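Colleague: just a sequence and a predicted model for now, questions to come.
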Amino acid sequence: MASRPVFVALGDPQHLVQEISIDFPWSPGFAPVQKKKNVSALHEAARKKGLYPILEVSTKSEAKLGQRLSAFNLKIETEVGAISIESAFQGSKVFKNGGPYTDIYKMDSRSAKRDERLKNSGPLTGFDYFGQKWPLIPKTAFYDWLYLTALEPHQEFLKRLYSYAAFSDIEFNPDKSINCQARTCALMVSLIKLGSLNLALRSQSDFIAMVASDSFNQAHSADLLQRQLL
């Protein structure tokens, strides 16, 4: 058995996203077919708890929408052209002993995530995105802002997200990572429910103010010690 979270958009200003842990039978292995078995098992277990339908947001999704919304595939427009969310996030990391490594912006998503400098530059201290500095706390703020900024122009995607009861990412393990594309999709829907998306994206300070309370309600903020973001 394994346990993975699914994320529900609450539309509550103080608690935008609910994380629900689901136990399900795990199929070991790294082959894509095994990953898809796990997605199906997770969704079936969640359905029994009344959570249906669920969108898997990853390259392993059976739904084209879920694949398109993977941080590996979703792109953000920048001054150096369109780059993936994954490359933008990794290339903006600042460490005690180096960074940001902005050449990562032009790498493909997999290469960006695996760049050795991200592991050998000491503790993460913040983010620098084209000169805009982002703090480590609220813990998911920079990743969420990047993702929502990239997703907001795709109005056809936003309408379709509304039809889902929850979102999952089979690759996300909360014991090892903090940021999750499925959680950010739930955050997007929650902000839309509140009519606050445009306000949240108006400025960095507005965004942080909007998500701060919710961030401290999440499991990853049980303590304020920033883990290495993966």
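Modeller: Great, that's in hand.
Colleague: C-alpha from now on. contacts and neighbour counts both.
Modeller: Noted.
Colleague: the lengthiest helix in the chain packs against which elements?
Modeller: If you go by DSSP state H, the chain has its longest helix at helix 32-47. For helix 32-47, the elements it packs on are strand 15-24, judged by 3 or more C-alpha pairs under 8 Å, 6 or more residues apart in numbering; DSSP states H and E.
Colleague: now do the buried residues in the strand it packs on.
Modeller: Neighbour-count burial for strand 15-24 flags 15-19, 22, 24 (criterion: 16 or more other C-alpha atoms under 10 Å).
Colleague: which residues touch the nearest residue to residue 102 once chain neighbours are set aside?
Modeller: Nearest non-adjacent residue to residue 102, counting by C-alpha to C-alpha, 6 or more residues apart in numbering: residue 91, 4.9 Å away. Residue 91 makes contact with 99-105, 112, according to C-alpha atoms under 8 Å, 6 or more residues apart in numbering.
Colleague: what helix or strand is the closest residue to residue 194 other than its chain neighbours on?
Modeller: Nearest in space to residue 194, with sequence neighbours left out and distances taken as C-alpha to C-alpha, 6+ apart, is residue 11 at 5.8 Å. In this structure, residue 11 sits in strand 2-12 according to DSSP states H and E.
Colleague: then this one, side by side with the first:
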Amino acid sequence: MAVRPVYVPRDDRPGVVVRSLDFEWFPGFSTAQKQRSIQSLHAAAGEAGIEPVLEISSKSPEELGVSLSAFHLSLADAEGGRSCSVETAFQGSKVFERAGPFIDLLNGTSREAKKDDRLKSSGRLLRFEFQGTAWPLKPRTYFYDWLYLSALEQQSGLQETLVGYRGFTDIEFNPRKSINCQAYSAALYVSILESGQSDTILYSPESFLESLQDEYTARDELLARQHGLD
């Protein structure tokens, strides 16, 4: 057995309800084993009244879920009209004590960006810099969420499809080891869409943060407890 979160878009205000569910885990690294675990988690979600659920990861049984993985989801970069994945944008924007941002990562693959040795050897992470703007480390998922939601906004015809889902998962995400989660970001996007406030909330990074202050305060408290952070 294992426990993993299912992210449910809130219907009372923009935000996400995190439901941690027990389900049967199928060990192994193959796609087949991962998809058995996904099926088991989604069955548990259905029993909890959460359906339909979309798995967002490279192991998703649905093409949509694979395409929405941060490794694959494309984000237009305003600098020179380039595009990159959400993952490369996130990793390439990190600024450390001794180096960064590593904008060369925007030209490579998501896997190369995530495994770049400089991300581990450049000292303490200080902030993010993307498209000429500096981003703070707190709220802890603020920058990642903004990148992911910005990429979703650029996908034509996606909104009507996403609002049909009542929950989102990422079988690769372990809340005890990681902080940013593409399934959480997708659920947040759907909640914003359904609030009817997307034009205001997604207008700028500043309006995004101001509108989600309560959500991020609660999320930072949860992440601090899970990871022993200050």
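Modeller: Thanks, I have it. Note that this is a predicted model, so its numbers are computed, not measured.
Colleague: quick revisit: can I have the buried ones of the contacts of residue 91 of the first structure as a PyMOL selection?
Modeller: Buried members of the contacts of residue 91 of the first structure, defined by 16+ other C-alpha under 10 Å, are picked up in PyMOL with:
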select buried, resi 99+100+101+102+104+105+112
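Colleague: possible to save the contacts of residue 91 of the first structure as a markdown table with distance to residue 53 of the first structure?
Modeller: A markdown table is the format used below for the contacts of residue 91 of the first structure (distance: C-alpha to C-alpha, whole Å):
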| residue | distance to residue 53 of the first structure |
| --- | --- |
| 99 | 41 |
| 100 | 39 |
| 101 | 39 |
| 102 | 39 |
| 103 | 39 |
| 104 | 36 |
| 105 | 34 |
| 112 | 32 |
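Colleague: and the contacts of residue 91 of the first structure as a markdown table, adding secondary structure and distance to residue 54 of the first structure?
Modeller: Output for the contacts of residue 91 of the first structure, formatted as a markdown table (DSSP: H, G, I helix; E, B strand; the rest coil; distance: C-alpha to C-alpha, whole Å):
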| residue | secondary structure | distance to residue 54 of the first structure |
| --- | --- | --- |
| 99 | coil | 37 |
| 100 | coil | 36 |
| 101 | coil | 36 |
| 102 | helix | 35 |
| 103 | helix | 36 |
| 104 | helix | 32 |
| 105 | helix | 31 |
| 112 | helix | 29 |
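Colleague: nearest to residue 213 of the first structure, of the contacts of residue 91 of the first structure?
Modeller: residue 100 (27.9 Å; C-alpha to C-alpha).
Colleague: so the closest one touches residue 93, yeah?
Modeller: Yes - between residue 100 of the first structure and residue 93 a contact is recorded at 5.2 Å, counting by C-alpha atoms under 8 Å.
Colleague: joint contacts of the two?
Modeller: 127-128.
Colleague: tell me which residue of the second structure is furthest from the middle?
Modeller: Distance from the centre of the second structure peaks at residue 98, with 26.9 Å (C-alpha atoms, centre = their mean).
Colleague: what sits against it?
Modeller: Residue 98 of the second structure touches 122-123, counting by C-alpha under 8 Å, 6+ apart.
Colleague: double-check that it belongs to a strand.
Modeller: No - per DSSP: H, G, I helix; E, B strand; the rest coil, residue 98 of the second structure lies outside any strand segment and is coil.
Colleague: from residue 122 of the second structure, how far off is it?
Modeller: Distance of residue 98 of the second structure to residue 122 of the second structure, given as C-alpha to C-alpha, to the nearest Å: 5 Å.
Colleague: rewinding a little: make TSV from the buried residues of strand 15-24 of the first structure and add distance to residue 217 of the first structure to it.
Modeller: Shown next, in TSV, are these (distance: C-alpha to C-alpha, whole Å):
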residue	distance to residue 217 of the first structure
15	6
16	9
17	9
18	9
19	10
22	19
24	25
